[in-house]
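Q: Quick one: sequence and predicted model below, then my questions.
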Amino acid sequence: MAPRPLMIYEPDPFRILSLNCHGLNIPERRTQLLRDLYARRISIAFLQETHFKEGAAPMLKSKHYPNAACSNHPTARRAGVAILLEAKLQFREADRLSDANGRYLLHKGDIQERRYTFATLYVPNNNQAQYIGKSLLKLSSFTEGTLILGGDFNVPLHRLTNSSTGHSCITQGALRNILKSLRNLRLVDCWCAMHPDDREYTHYTTIHKRYSRIDYIFMQQEQLTRIQTAEIGAAHWSDHGPVTLKIDSPRMRPTSWAWRLQD
């Protein structure tokens, strides 16, 4: 009997990244970003501070990330957010909602018949609690299916563990309001859920001489069992370190051929 080939498959998780890019108008920075995303095999990238101006935004794509959903500032090269999806995700967009000032972007659609809502948020460095509360209200009415939120909140959510000095730039009452808004959406800080006793930071403030963790990826509480790893990387070409997450997905990828005899 002649042997016949069988393809062996294994799970192919989603790899998610959130990063404050500190400007992507320089071509070399866009090239570096896209190269890093491909090297890390990132499936979904939440980007903040792209600094693109509406009507004059440069091209942000490659063959591996052929399309980028962007929310740009209307008059200046500041703020700006984007969501990049890997080509092989075969994401089918259902709806999109963006901020007029390039501060948030909500994007939902289907991957292999499952509905996902992806959101990225870049919070201003004042009135953080008020802005986060309003943005999460919009996200609440927009969300369908599995929700994943990545962003730069511009505030350590826990004074003692998210700041090297034990201080926050806003009051304890404002922090409680932010945490309440997150709880209302059942959103949990993924890195903290995987590293409850660890301290790592994503940004260094020269003026205050303070390390802080102000960049986050959140998922709904019932989805936390899907997390495989959560990591904070070193800052290289940006002044923020990337937050990365690997979660279970419905995808399978071929690995090798196996041979078996004909029955």
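A: Yep, it's here.

Q: all contacts plus neighbour counts: C-alpha atoms, from now on.
A: Noted.

Q: Quick check: residue 124 touching residue 154?
A: Yes: Residue 124 lies in contact with residue 154 (Cα atoms under 8 Å); the separation is 6.7 Å.

Q: Let me know whether my guess that residue 229 is in a helix holds.
A: No: using DSSP: H, G, I helix; E, B strand; the rest coil, the assignment for residue 229 is strand, not a helix.

Q: Count residues in the vicinity of it, would you?
A: Neighbourhood size, residue 229 [other Cα atoms under 10 Å]: 14.

Q: all helices for the chain, in order.
A: Taking DSSP state H, the helices of the chain run over residues 27-39, 128-142, 159-162, 172-184, 190-194.

Q: got the buried residues for the fourth one?
A: By neighbour count with 16 or more other Cα atoms under 10 Å, helix 172-184 contains the buried residues 175, 178, 179, 181, 182.

Q: okay, pairing it with this:
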Amino acid sequence: MSLQLLSWNINGCNIPEKRKKIFHILKKEQLDIICLQETHVTRLHRKVLINKRLGQEFISSDKVKKRGVVIYAKESLSPKFLFKDEHGRILAIEIQYQGEKLLILGIYAPNEGKSEFYKKLQGTMLDHLDYNNIIMMGDMNGVVSTNMDKSQSQNITKDGRLPKTFFEMTDNMDLIDIWRTKTH
């Protein structure tokens, strides 16, 4: 049996009707791990992200209605909180899958200051080198190659690329690339 994963930038879920639609879609999918970015839910109101039908929730939020990452993990995976930042951009949990520990990393990278962000993330990841399997999910807010990007909007500039620090960080890790595209 393989893990069923989904990563989705939801661009805010403070409106109850929108949150209900999102939760309904996610519940129908029968997913093991769900990572939502850009929740826009403050620390004070994070209880609106609790939905036990999706799994145990882990939340990284800010003081203001910006950013935000939440990961839902099925209880059968024995999820445990590892770390988060204070700005709603980084969240890490551990799960048990087929007898192995996996680090699940939820990311909502900034549009500006990516190099500094990824350098800081790399430093944090160095404290967790005992994980052989790391799954990075989220919105990296950048592209690997501006020539290959298929964005329907304007041309992506050099600033839209992922910084070298992202690739330096991933060079020392065995990454599992899992992409699941959904049309909502």
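A: Noted; the coordinates are in hand. Since the model is a prediction, treat every value here as computed from it, not as a measurement.

Q: Post the TM-score for the overlay when you can.
A: For these two chains in superposition, a TM-score of 0.84 is obtained (TM-score structural alignment, normalised by the length of the second structure); 181 aligned residues with a Cα RMSD of 2.4 Å.

Q: re the thing from before, among the helices of the first structure, which is nearest residue 70 of the first structure?
A: helix 27-39 (14.0 Å; Cα to Cα).

Q: so where in the second structure does that closest one end up aligned?
A: The aligned range for helix 27-39 of the first structure in the second structure is 16-28, by TM-score structural alignment.

Q: Report the buried residues of the matching stretch.
A: For stretch 16-28 of the second structure, by 16+ other Cα under 10 Å, it's residue 19.

Q: what residues does it touch?
A: Stretch 16-28 of the second structure is contacted by residues 13, 51, 53, 54 when judged by Cα atoms under 8 Å, 6 or more residues apart in numbering.

Q: hmm, try it at 6 Å
A: residue 13 (Cα atoms under 6 Å, 6 or more residues apart in numbering).

Q: ok, average deviation of it from the first structure?
A: On superposition with the first structure, the mean distance recorded for stretch 16-28 of the second structure (mean Cα distance after the TM-score superposition for the first structure) is 1.8 Å.

Q: contacting residues for the residue nearest the centre of the second structure?
A: Residue closest to the average C-alpha location in the second structure (Cα atoms, centre = their mean): residue 106, at 2.5 Å. In this structure, residue 106 of the second structure makes contact with 90, 91, 137, 138, judged by Cα under 6 Å, 6+ apart.

Q: do you know how far it is from residue 129 of the second structure?
A: Remark: distance between residue 106 of the second structure and residue 129 of the second structure (Cα to Cα, to the nearest Å) = 17 Å.

Q: cool, residue 151 of the second structure as well?
A: Remark: distance between residue 151 of the second structure and residue 129 of the second structure (Cα to Cα) = 34 Å.

Q: one step back: farthest-apart pair in the buried residues of helix 172-184 of the first structure, please.
A: Most distant of those, by Cα to Cα, are 175 and 182, 10.8 Å apart.

Q: So what does residue 39 of the second structure match up with in the first structure?
A: By TM-score structural alignment, residue 39 of the second structure lines up with residue 50 in the first structure.

Q: likewise residue 120 of the second structure?
A: Taking TM-score structural alignment, residue 120 of the second structure has residue 134 as its aligned residue in the first structure.

Q: Ok, residue 138 of the second structure next?
A: Match for residue 138 of the second structure (TM-score structural alignment): residue 151.

Q: neighbours of the residue nearest to its match when sequence neighbours are not counted, just the number please.
A: Spatially, and ignoring its direct neighbours in sequence, residue 151 of the first structure is nearest to residue 121 (4.6 Å; Cα to Cα, 6 or more residues apart in numbering). Counted with other Cα under 10 Å, the neighbours of residue 121 of the first structure add up to 29.

Q: What of the one 10 residues further on?
A: Applying the criterion other Cα under 10 Å, we find 17 residues in the vicinity of residue 131 of the first structure.
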